[in-house]
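Peer 1: with the sequence up front, the predicted model follows.
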Amino acid sequence: MQRPFSAGTQTVPPGGFVRLHAHAESEEVLHFIRGKGKAVVEGRDYPIEPGMTVFLGPQQSHTLINDGTEDLHWAWFFLPSGLETFFKAIGRQRSPGDDAPDAFERPENVSAIEASTGFSPVTPKRLG
């Protein structure tokens, strides 16, 4: 690859979601491993289940919703890299095998963190 990319995994519990957002200049690929839910991309609903892959281009608004009964788990690939910087800045340190941290508030400077890691402001069209 000509540019650096980042990769990781993410898990959202039943009833949880990744809030509506977009990335200014980045491309994102999500590959779903476990659970069921829906992706809302540019206001349109797409069911997601294990084995499905979603490509998100720059400026495409999206949210991921776990409306299933088990954890929704996926692998993500982000080009160019940078998403890992966002998670480091807002999250809690974990090692493989650690329990998920208790719920916590986003930092007060989350907008500045988002701006510095390639997120774009989004006006919701429809959340599904």
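Peer 2: Looks like it came in fine.
Peer 1: for the rest of this, base every contact and every neighbour count on C-alpha atoms.
Peer 2: Fine.
Peer 1: can you show me the strands along this structure?
Peer 2: For the chain, applying DSSP state E gives strands covering 6-12, 17-23, 27-34, 37-41, 44-48, 53-56, 62-65, 72-79, 119-120.
Peer 1: okay, now the one to match up with it:
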Amino acid sequence: MHSKDVNGAFTIIEVDVPPFSGPPLHYHEDREEIFEVLEGRFRFHCAGEEFEVGPGTSVVVPRNTVHGWVNLGPGRARLLGTFVPGGIDEFFPQIGQTPPTGWIDLARQHDTWIVGAPLSVK
């Protein structure tokens, strides 16, 4: 759901995650995130702790908390992400069209502060 539809209160996105991939470690100064695992198995890093979760699990990430996740399986996996407040909608299509060398600058424009590499599958 686009945040403009709810007066900026929140943004909801569904993420189709390729095998063995995920975002770099990062945090948001102005918003919380709530992840719901829809399909697959993930390793999350949140506030210095790592843990594995599967379908039906929710992970709440407070603002200013370094976090990241990785799809642990050989197949695609899906997450539902809710951002409170919203306003981060345009970041996701833009990052998919931006080479990795431009991610830090683009992320900063959307309250996303990259602080580390993506998690490994281990």
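Peer 2: Done, it's in. Remember, predicted model here, so these are calculated numbers, not experimental data.
Peer 1: reformat the strands of the first structure as a markdown table; add distance to F86 of the first structure and mean neighbour count.
Peer 2: Shown next, in a markdown table, are these (distance: least, CA to CA, whole Å; neighbours: other CA atoms under 10 Å):
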| stretch | distance to F86 of the first structure | mean neighbour count |
| --- | --- | --- |
| strand 6-12 | 12 | 15 |
| strand 17-23 | 12 | 19 |
| strand 27-34 | 14 | 19 |
| strand 37-41 | 21 | 21 |
| strand 44-48 | 24 | 16 |
| strand 53-56 | 18 | 15 |
| strand 62-65 | 16 | 22 |
| strand 72-79 | 12 | 20 |
| strand 119-120 | 9 | 20 |
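Peer 1: relative to P85 of the second structure, how far out is A117 of the second structure?
Peer 2: The gap separating A117 of the second structure from P85 of the second structure is 26 Å, by CA to CA, to the nearest Å.
Peer 1: sorry, that was for P55 of the second structure
Peer 2: Using CA to CA, P55 of the second structure is found at 25 Å from P85 of the second structure.
Peer 1: just E32 of the second structure next, same as before
Peer 2: E32 of the second structure sits 7 Å away from P85 of the second structure when distances are taken as CA to CA.
Peer 1: residues contacting the equivalent of A39 of the first structure over in the second structure?
Peer 2: Correspondence of A39 of the first structure to the second structure, assessed by TM-score structural alignment: F44. Contact analysis of F44 of the second structure by CA atoms under 8 Å, 6 or more residues apart in numbering lists E50, F51, E52, V53, H67, G68, W69, V70.
Peer 1: mind listing what the nearest residue to F44 of the second structure once chain neighbours are set aside touches?
Peer 2: Excluding the flanking residues, the one nearest F44 of the second structure by CA to CA, 6 or more residues apart in numbering is W69, at 4.3 Å. W69 of the second structure makes contacts with G22, P23, L25, F42, R43, F44, H45, P118, L119, as judged by CA under 8 Å, 6+ apart.
Peer 1: residue in the first structure matching the second one?
Peer 2: When you say that, I think you mean P23 of the second structure. Counting by TM-score structural alignment, P23 of the second structure corresponds to V18 in the first structure.
Peer 1: wouldn't that match be in contact with T63 here?
Peer 2: Yes: here V18 of the first structure lies in contact with T63, judged by CA atoms under 8 Å, at a distance of 5.5 Å.
Peer 1: separation between the residue nearest the centre of the first structure and M1 of the first structure?
Peer 2: Using CA atoms, centre = their mean, the residue of the first structure that lies closest to the mean C-alpha position is V18, 5.7 Å off. Distance, V18 of the first structure to M1 of the first structure, by CA to CA: 28 Å.
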